[in-house]
Each structure stands twice: as structure tokens, then as C-alpha cells.
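**Student:** What follows is a predicted protein model with its sequence.
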Amino acid sequence: MRPNKRDELVRKALQVFYKSGFHATGMDKLVVETGVSKTSMYKHFRTKEELILAALRLRDENFRNWFLRRVQELADTPAEQLLASFDALGEWFNEDGFRGCMFIKAGAEFQEKEHPIHVQAAEHKRALLEYFTDLARKAGARNPEALGCQILLLKEGAIVTAVLLKSCDPARDAKAAARVLLDAALA
């Protein structure tokens, strides 16, 4: 099925926001980069913030669909899947154009906790926390909530490290730390 104009705009805007950031990307830049006129943009979105929210929803859907599927392809058991999540991250980190996490960026650029963009970013992280906690529970962790939080913390730290430091292997190092935490949680 061919995407409609609105979906195409969101997809293109997502790429621009990911590459350039939210505040640094004005409507004029979006017009140039997406090839969509301001009139057409405002026909679909009343504000730039509405377009950002739509782009974040698309990124959430795309990333979680890829990530969960990839983790299941890499490992069979819940315990192995917790560790394989770092292998999937390593693949992402090595992609051309990797620029970190849009949701970390959104939370940093829109810091007011009630702001809809901040809320959307936090919801993405909450969904991933729920995923990790569910895997920890299925793996038999004594305290799956704590292990889920620890795995998420390692994941987020690995993403930031992958963006900022080229002297580390953050996916490998986070996986090693996760293994220690998982072994302790299952002992």
C-alpha cells in the first residue's frame, strides 16, 4: 500500500529531526529537507510540536518492532533475550547514520515533565522497561522489577556512550555487566 502524504511527511520529518535535532530544525529547514511546502505541512499539522509527536510515535513503532523482533531472532529463552538485547544494540550502533536515541534527545530538549513531547519520550522508555521486566520475570529473576530497571539503565548508558565515546565497545561492555546482574538475579 502506498503511503499517504501525511505519512510520507512524518517519515521524512523523522529523518530530519533525527539528523538535526528538534529545536535546531525549523519549519523552513523541514520544507527544504522534506520537499513539502509549509502550506501542506500546516494542512496536516497545526504546529511543529504536533509533527514532532507524530515523528516520535513513528520512531517508537519502528524501533520497538525492530528491536523486539531482532532480540527474538538472536535468542530463544527470556534470559538469553535479555543479553541478546545488547547484541541488537551493537548492530544499531554500527549502522551508518547512527546518532543515538531520539527519545533521549527529546527528553533533553523538552525537559518540562508535563510537556507532551517529554511525555512521549518517557512513554517509549516505560514501554522498554516493561519489556525488560517481563523478560526478567519469565527468566525467573527474584526481583524482576529491579532487574528490568538495571537492564534499561545499561541500555540507555550504552546508547549515550556509543554516541560520545569511540574508544569503548558499549554494547559488549553493557552485555557483560548485564550478565553479572542476570546471574545474581537468578542465583
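**Tutor:** Yep, that arrived.
**Student:** drop to CA atoms for contacts and neighbour counts, all remaining ones
**Tutor:** Noted.
**Student:** Kindly provide the distance from the residue nearest to the spatial centre of the chain to Gly107.
**Tutor:** By CA atoms, centre = their mean, the mean C-alpha position of the chain lies nearest to Cys101, the distance being 5.0 Å. For Cys101, the distance to Gly107 (CA to CA, to the nearest Å) stands at 10 Å.
**Student:** tell me what the longest helix that the chain contains is packed against?
**Tutor:** The helix spanning the most residues in the chain, taking DSSP state H as the definition, is helix 48-74. The helices and strands touching helix 48-74, judged by 3 or more CA pairs under 8 Å, 6 or more residues apart in numbering; DSSP states H and E, are helix 5-20, helix 78-93, helix 102-109, helix 116-139.
**Student:** let's bring in a second model and compare:
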Amino acid sequence: MLQYKTVLYCSIERENITASHSSARQRLLETASDLFYRKGIRSIGVDTIAEQSGVGKPTLYRHFSTKDKLISAYLEEENCLHWQWFEEAIAPLQESAKAQLLALIDATTQILTKPGYRGCAFLNALAEFSEEDHPAHRQAIEYKHALRLRLYQLSQQAGARDPDALADQLLLVINGALASAPLFGSSGPSAQLTTIAPYLVDFQL
């Protein structure tokens, strides 16, 4: 499947990144990723990233010629981490696509309760970059389309009467939970994810 290949590729890349964990590029990316996620992409400048990473600006620009390049690298990293998390969440339940869907919902709920959670990195990027030709906008859109495709594949494998509809419904409630948790906390509307999503799955099956 397309997404499985993506995860495998990203896992290989992660191994390479770990091997060079102390490199200037990785320090820059780790610092930028932390700041972009916690404080917003547009609010963080390259001066702040260089200062907090301990890497000089000439070195920063040698690895990332523009801030947009650094933003793209941040979202690529988020994409890889997400698909690694996705496959790990469903891997123990290969015998049942329905169980995989429910396990994904449970795993999503766990993310919402983590300290420092401030929303989906891709939804946040879409909120900051409305320009359709901006790399961050395109990467966020591609990620959400890929997630919708993966939900469709699992829905189809589970035997849903209308896998397209189930994929749309699950994506809608997942995105709603991801967006609601930073506003109302994990005990707010996002807590309904574990009630609504299993109902939708059972209704289709």
C-alpha cells in the first residue's frame, strides 16, 4: 500500500537522522520543530532558531537556504513521525481492519492528553499559510489526503458498506478532536471521539 511504503521510507530516513543526531542540521531542525509547534511558524524567525540551536546563521543557510526550506523539512519530519506512529498503532491487529480502526481512534485520544499538545501540526500549518502555492500549505493538504486514503483502505478492508463515507466521517471527527483539544482540553468535546467514531464504524459494518 502507498502509505506503508511511505512509512518504510521514513523509518529509513529516521535511522539516518539518528545516526547524525549531533549534526548542525539536525540541531537546527530539532530546534525549529519545537519552536514552530509550540509558538507558531510565522512567529519564529531564523535568528531565534540559530540562537537557540547554537548554530550560526551562515551554517543555517548552508543547510536551509530559506526559512521556507526549513519549514518544509519540519513538516516532512512530522509526516514521517506520524506514519510511523500510525503503523505502530495498528500493527498488533493485522487480523482485523475494524480493530485497527478502533485502535487508531484510541491512539489518537492518547495524543490529545499529552502535555504540551497544541493541535495537529498540519492543521496548524494550514491555518498559518492560506496561500495555495506555499510549500507548507501543499504539504499539509497532501498529508490530509494521504490520511483520508488510509482510512478509506482500512474501511474497505473492514467491509464497510460505504468505505468512502466512513473514511470521510472518521476524518471529520478525528480532525474535530485534534482541533478541539487545544481549545477545551482533552476532557472537552474531543473526548467524544471515542464515542462517535466506534458508533460510525459499527453503523457501517
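**Tutor:** Looks like it came in fine. What you see is a predicted model, and the numbers here were worked out from it, not measured in a lab.
**Student:** TM value for the aligned chains?
**Tutor:** For this chain pair, the superposition-based TM-score is 0.91 by TM-score structural alignment, normalised by the length of the first structure; 185 aligned residues with a CA RMSD of 1.7 Å.
**Student:** for the helices and strands packed on helix 48-74 of the first structure, which one ends up most surrounded?
**Tutor:** Between these, helix 78-93 has the highest mean count of neighbours, a mean of 20, where neighbours are mean count of other CA atoms under 10 Å.
**Student:** Need the counterpart of Gly119 of the second structure in the first structure.
**Tutor:** Gly119 of the second structure maps onto Gly100 in the first structure when the alignment is built from TM-score structural alignment.
**Student:** just Lys144 of the second structure next, same as before
**Tutor:** Across the alignment, which pairs residues by TM-score structural alignment, Lys144 of the second structure is matched by Lys125 of the first structure.
**Student:** for its match, what are its contacts?
**Tutor:** Taking CA atoms under 8 Å, 6 or more residues apart in numbering as the contact definition, Lys125 of the first structure lies against Phe103.
**Student:** Next: Glu49 of the first structure.
**Tutor:** Contact partners of Glu49 of the first structure, counting by CA under 8 Å, 6+ apart, are Ile117.
**Student:** That one corresponds to which position in the second structure?
**Tutor:** In the second structure, the residue matched to Glu49 of the first structure (TM-score structural alignment) is Asp68.
**Student:** Report the mean deviation for the longest helix of the first structure after fitting onto the second structure.
**Tutor:** In the superposition with the second structure, the average deviation recorded for helix 48-74 of the first structure is 1.3 Å (mean CA distance after the TM-score superposition for the first structure).
**Student:** need the contact list for the residue lying closest to Glu78 of the second structure once chain neighbours are set aside.
**Tutor:** Leaving aside its sequence neighbours, Glu78 of the second structure sits nearest to Ala121 (CA to CA, 6 or more residues apart in numbering; 7.4 Å). Applying CA under 8 Å, 6+ apart, we find Ala121 of the second structure in contact with Tyr37, Leu75, Glu78.
**Student:** Now the equivalent of the first one over in the first structure: closest residue in space that isn't a chain neighbour?
**Tutor:** Aligned by TM-score structural alignment, Tyr37 of the second structure pairs with Tyr18 of the first structure. Of all residues beyond its chain neighbours, the one nearest Tyr18 of the first structure is Met102 (6.2 Å), with distances taken as CA to CA, 6+ apart.
**Student:** re earlier: report the secondary structure state of the match of Gly119 of the second structure.
**Tutor:** Following DSSP: H, G, I helix; E, B strand; the rest coil, we place Gly100 of the first structure in the coil state.
**Student:** Fine by me, we can end here.
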